[in-house]
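Colleague: sequence isn't available, so here's the structure alone:
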């Protein structure tokens, strides 16, 4: 497959009839390709989506996601399809390349009318913090007067962004390990891996494969490979990357920064990388108090966003103004209420142990609401690290016993309540909140940071957080 194929009549298979698959099918059909969408499912919702595409002239095959149609020249896959799917095995045997939606978008970029070059990508990945960091970055770029958008797994579709009638100056791009796996040609202007912790190992097969796919984001970087000073695995990925000559390694962390790094000094955010004579000078780019909320892991998100923005050439004032203007999405360490000097915080987005650990580190003492679907995770390291902060724990969900066992081993004196056994939805969350209130004391934080997925009790983490907030409001009233 050439870098820029002749799409007219090209037989292309789109794997998956989700949002990204529908977007890819529409784009490819518009380019003149002969498109067939395949999906192993066959329900009413899928049939409705299929009918819309078929009305455009796109072929759709439901109930069979394994058979490679004859004459296929390219597969464009949705991110969730695992590499060992039978369709891809057949494609490999037939010599048919597989791209993701990000790869397709990268190849379809158009020159900006003013620069003659496509809009550069500032790319973000990591186990946790991607969305917040990308949104912070977009806020900073907007404050600098650039036409930009947060794209990828957040905000605007990456395909829509590269094909927009009014071109963007620069894009802040959130990329998952799934997307990076299927994006061999991606070469960002600058990129960051925020952190690495075990996640999606059932998809990747091993931690080594997961890390390798995350590390793809550094390949071909032009200006800066940004890494987390507190996470040596991210620096190792930088060392392994094949980058353009002159591209620099830039670290970020919560301490005073060494040369070429970003850090914090006396409550100020400091850049010692993109300044003249950085051996002697530094630039103040904001303050911890400019960040909402100023939890430690959110400060590191802000430093990572600032490093990418500065690599792109944004001035210090725009970094500060962009961070001040930023407001996080719901369910990310969001304070719901303060009742009787007890703070109630919704971090339902903390769906794995790494995210929950960062959230727990921001508060003390804590009544911790945890549990749900563990997704193969273990909890000993998380509980051992947080034990000294815990006032109590309220455990919920299918895999609560795994967390209880870790608490018994590492925090045996912490009182534990198991709540909402066999219940789901609002009724369950009301019981959970009552249980947490019985443990909390003035000065405590009740923290919903489940370290687990939500689908055993709730539709998604958003519903879990919404029902938590509603139950807290009822408690207040």
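Modeller: All right, it came through fine. Since the structure is predicted, the reported quantities are computational estimates derived from the model, not experimental observations. Residues are numbered from 1 along each chain as shown.

Colleague: only C-alpha atoms from now on, for both contacts and neighbour counts.
Modeller: OK.

Colleague: give me the three-state assignment for residue 251.
Modeller: State at residue 251, reduced to three classes by DSSP: H, G, I helix; E, B strand; the rest coil: strand.

Colleague: should've said residue 446
Modeller: Assignment for residue 446 (three-state DSSP): strand.

Colleague: which ones are touching it?
Modeller: Contacts for residue 446 (CA atoms under 8 Å, 6 or more residues apart in numbering) come out as 342, 343, 344, 345, 366, 367, 368, 369, 436, 437, 440.

Colleague: once you drop chain neighbours, what's closest to residue 110?
Modeller: Distances taken as CA to CA, 6 or more residues apart in numbering place residue 118 nearest to residue 110, at 5.2 Å, with adjacent residues excluded.

Colleague: how many neighbouring residues does that neighbour have?
Modeller: Residues lying near residue 118 (other CA atoms under 10 Å) number 18.

Colleague: second structure for comparison follows:
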């Protein structure tokens, strides 16, 4: 009797990945390389191991922290963890074969050698946010709705305000993403969240493919991260991904046409609305400001002739600058799209406490005010800080990310008493100062080398603060608003800001003063 050949339909890697849209899907044996062992990469690797995937983690660092993270991942079941510069130059095998998937941490550039190798091999690349979106359903129940927030500046403030408004409405809500808490960690917490306020960077959006938030906003755009995205156009294209597949409301900045064009070009869910925010009087389908009140003409039935009061400018604190008002309006539009009542918007703004490192008063000593704005990682953010003060000793510089400084310096040259330059290479900023503020004294701070991955950031900042103190006079503000990223000399903008705060307090202590924060 002749034998019969049985053909089995074995799904391709692409077909299998397409089926992975919940925690309950079959992740077992999936071969995954995780790029990066920082906060996002660790959370992705730990989650995938829990799901039963075969995981190899790679990272260019060999720091003590990276080695400790690697030891933990090996204990919980990682197939391997490869550290050091050589580890990131090629695509490793998993279970003796090329991976089915690469999950990358957001900081890894698309042209990085290992990611480029994966691209050439037609291997799918997801970010940790894409992975989190696919895992949002567990035991048949969706973990939380998403409200997505991005923009060049103001993301963290807006996501914090949105979180506060949602919580004031009685919802179980948390700010996640680029704000500090990885979305994967929130999904795995034993808490039944109603909604996530999700802060996403352009890096995270670049590696996200299938997100479908309830509402989304691009707060603003300005030249930033050009080195990572390859061009300003590439940066804008990745920011615009925030609007794709939005379900109810695409919120945009009425005072910046680029964000409106993003909404016009977005492929959204049928019935999704375009809603603008403005710091001026709002038209229909906008939120804005009238007679010192934040008002809504978008989410009320009688919006053609009326507006609903959301809050007052006083609820934002004394003399809130325009960009803070804009952030509050954007947050209000998002939560209103989600169904939050006006009274909860007001309570949320009253309860909101701004985080550290964003135009944060640190001390007032000898008539000099010291302000920490380490969060100003690009010229657009630094401009908002500089415009808030009259006479400034400016501590600036760092990793420039390929941006230009001419407009920032030319517009603020009259405010500058002196400039203290930090950063391994602040030549672009120095050149702009020479062109547009030639009479302003500039004092470069040499890096303090340690033999480790980064120079001694604390020592650099202590020198910068000491120099600033020498040149600040009564009535001046010493403003640390670097207009650059921090990673050349610090672990993060928070590390840089904390170093500034510590140096200022140490300076006051040596002078025998108690700084008035």
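Modeller: Cool, the structure landed. Remember, it's a predicted structure, so these values are computed and weren't measured experimentally.

Colleague: about what we covered before: who wins for neighbours among the contacts of residue 446 of the first structure?
Modeller: residue 367 (31 neighbours).

Colleague: counterpart of that one in the second structure?
Modeller: Aligning on TM-score structural alignment places residue 367 of the first structure opposite residue 393 in the second structure.

Colleague: ok, back up a step: include secondary structure and distance to residue 18 of the first structure when you put the contacts of residue 446 of the first structure into JSON lines, please.
Modeller: Formatted as JSON lines, the contacts of residue 446 of the first structure follow (DSSP: H, G, I helix; E, B strand; the rest coil; distance: CA to CA, whole Å):
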{"residue": "342", "secondary structure": "strand", "distance to residue 18 of the first structure": "42"}
{"residue": "343", "secondary structure": "strand", "distance to residue 18 of the first structure": "39"}
{"residue": "344", "secondary structure": "strand", "distance to residue 18 of the first structure": "35"}
{"residue": "345", "secondary structure": "strand", "distance to residue 18 of the first structure": "32"}
{"residue": "366", "secondary structure": "strand", "distance to residue 18 of the first structure": "39"}
{"residue": "367", "secondary structure": "strand", "distance to residue 18 of the first structure": "38"}
{"residue": "368", "secondary structure": "strand", "distance to residue 18 of the first structure": "35"}
{"residue": "369", "secondary structure": "strand", "distance to residue 18 of the first structure": "32"}
{"residue": "436", "secondary structure": "helix", "distance to residue 18 of the first structure": "38"}
{"residue": "437", "secondary structure": "helix", "distance to residue 18 of the first structure": "41"}
{"residue": "440", "secondary structure": "coil", "distance to residue 18 of the first structure": "43"}
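
Colleague: touching, residue 213 of the first structure and residue 177? I think so.
Modeller: Yes. Taking contacts as CA atoms under 8 Å, residue 213 of the first structure lies within contact range of residue 177: 5.6 Å.

Colleague: so who does the residue sitting nearest the centre point of the first structure touch?
Modeller: Note on the first structure: the residue nearest the mean C-alpha position is residue 130, at 3.6 Å, using CA atoms, centre = their mean. With contacts defined as CA under 8 Å, 6+ apart, residue 130 of the first structure is in contact with 124, 174, 175, 194.

Colleague: so which of those residues comes closest to residue 278 of the first structure?
Modeller: Set against residue 278 of the first structure, the nearest of those by CA to CA is residue 194 (23.4 Å).

Colleague: what's the neighbour count on that closest one?
Modeller: 26.

Colleague: counterpart of it in the second structure?
Modeller: Aligned partner of residue 194 of the first structure by TM-score structural alignment: residue 219.

Colleague: try residue 149 of the first structure
Modeller: Aligned partner of residue 149 of the first structure by TM-score structural alignment: residue 174.

Colleague: right, and that match touches residue 197 too?
Modeller: Yes. Using CA under 8 Å, residue 174 of the second structure is in contact with residue 197, at 6.1 Å.

Colleague: tell me how far the ends of stretch 46-66 of the second structure are from each other?
Modeller: 14 Å (CA to CA, to the nearest Å).

Colleague: got it, and stretch 135-155 of the first structure?
Modeller: Terminal-residue distance, stretch 135-155 of the first structure (CA to CA): 9 Å.

Colleague: quick check, the match of residue 367 of the first structure in contact with residue 468.
Modeller: Yes. Using CA under 8 Å, residue 393 of the second structure is in contact with residue 468, at 6.3 Å.

Colleague: give me the spatial nearest neighbour of the counterpart of residue 358 of the second structure in the first structure, chain neighbours excluded.
Modeller: Using TM-score structural alignment, the partner of residue 358 of the second structure in the first structure is residue 332. Nearest residue to residue 332 of the first structure in three dimensions, chain neighbours excluded: residue 347, at 4.6 Å (CA to CA, 6+ apart).

Colleague: quickly note the distance from that neighbour to residue 419 of the first structure.
Modeller: When residue 347 of the first structure is compared with residue 419 of the first structure (using CA to CA), they lie 19 Å apart.

Colleague: what about those two, which has more around it?
Modeller: residue 347 (27 against 22).

Colleague: any idea how far the more buried one lies from residue 462 of the first structure?
Modeller: 10 Å.

Colleague: shared neighbours of those two, anything?
Modeller: With CA under 8 Å, 6+ apart as the test, residue 347 of the first structure and residue 462 both reach residue 331.

Colleague: what's the overlap in contacts for residue 393 and residue 468 of the second structure?
Modeller: In contact with both residue 393 of the second structure and residue 468: 418, 419, 420, 478, using CA under 8 Å, 6+ apart.

Colleague: going by distance to residue 277 of the second structure, which of the residues you listed wins?
Modeller: Looking across these and measuring by CA to CA, the closest to residue 277 of the second structure is residue 478, at 32.6 Å.

Colleague: map residue 249 of the first structure across to the second structure for me.
Modeller: For residue 249 of the first structure, the residue aligned by TM-score structural alignment is residue 274.

Colleague: who touches its match in this structure?
Modeller: Per CA under 8 Å, 6+ apart, neighbours of residue 274 of the second structure: 249, 250, 251, 252, 263, 285.

Colleague: same question, residue 252 of the second structure
Modeller: With CA under 8 Å, 6+ apart, residue 252 of the second structure has these contacts: 217, 218, 219, 259, 260, 263, 274, 275, 276, 277, 330.

Colleague: spatially, which two of those residues are the most separated?
Modeller: Pairwise over the contacts of residue 252 of the second structure, using CA to CA, the maximum falls at 263 and 330, 14.7 Å.

Colleague: more crowded one of these two?
Modeller: Shown here are residue 263 of the second structure and residue 330; by other CA under 10 Å, residue 330 has more neighbours (30 against 26).

Colleague: nice, that's everything, thank you.
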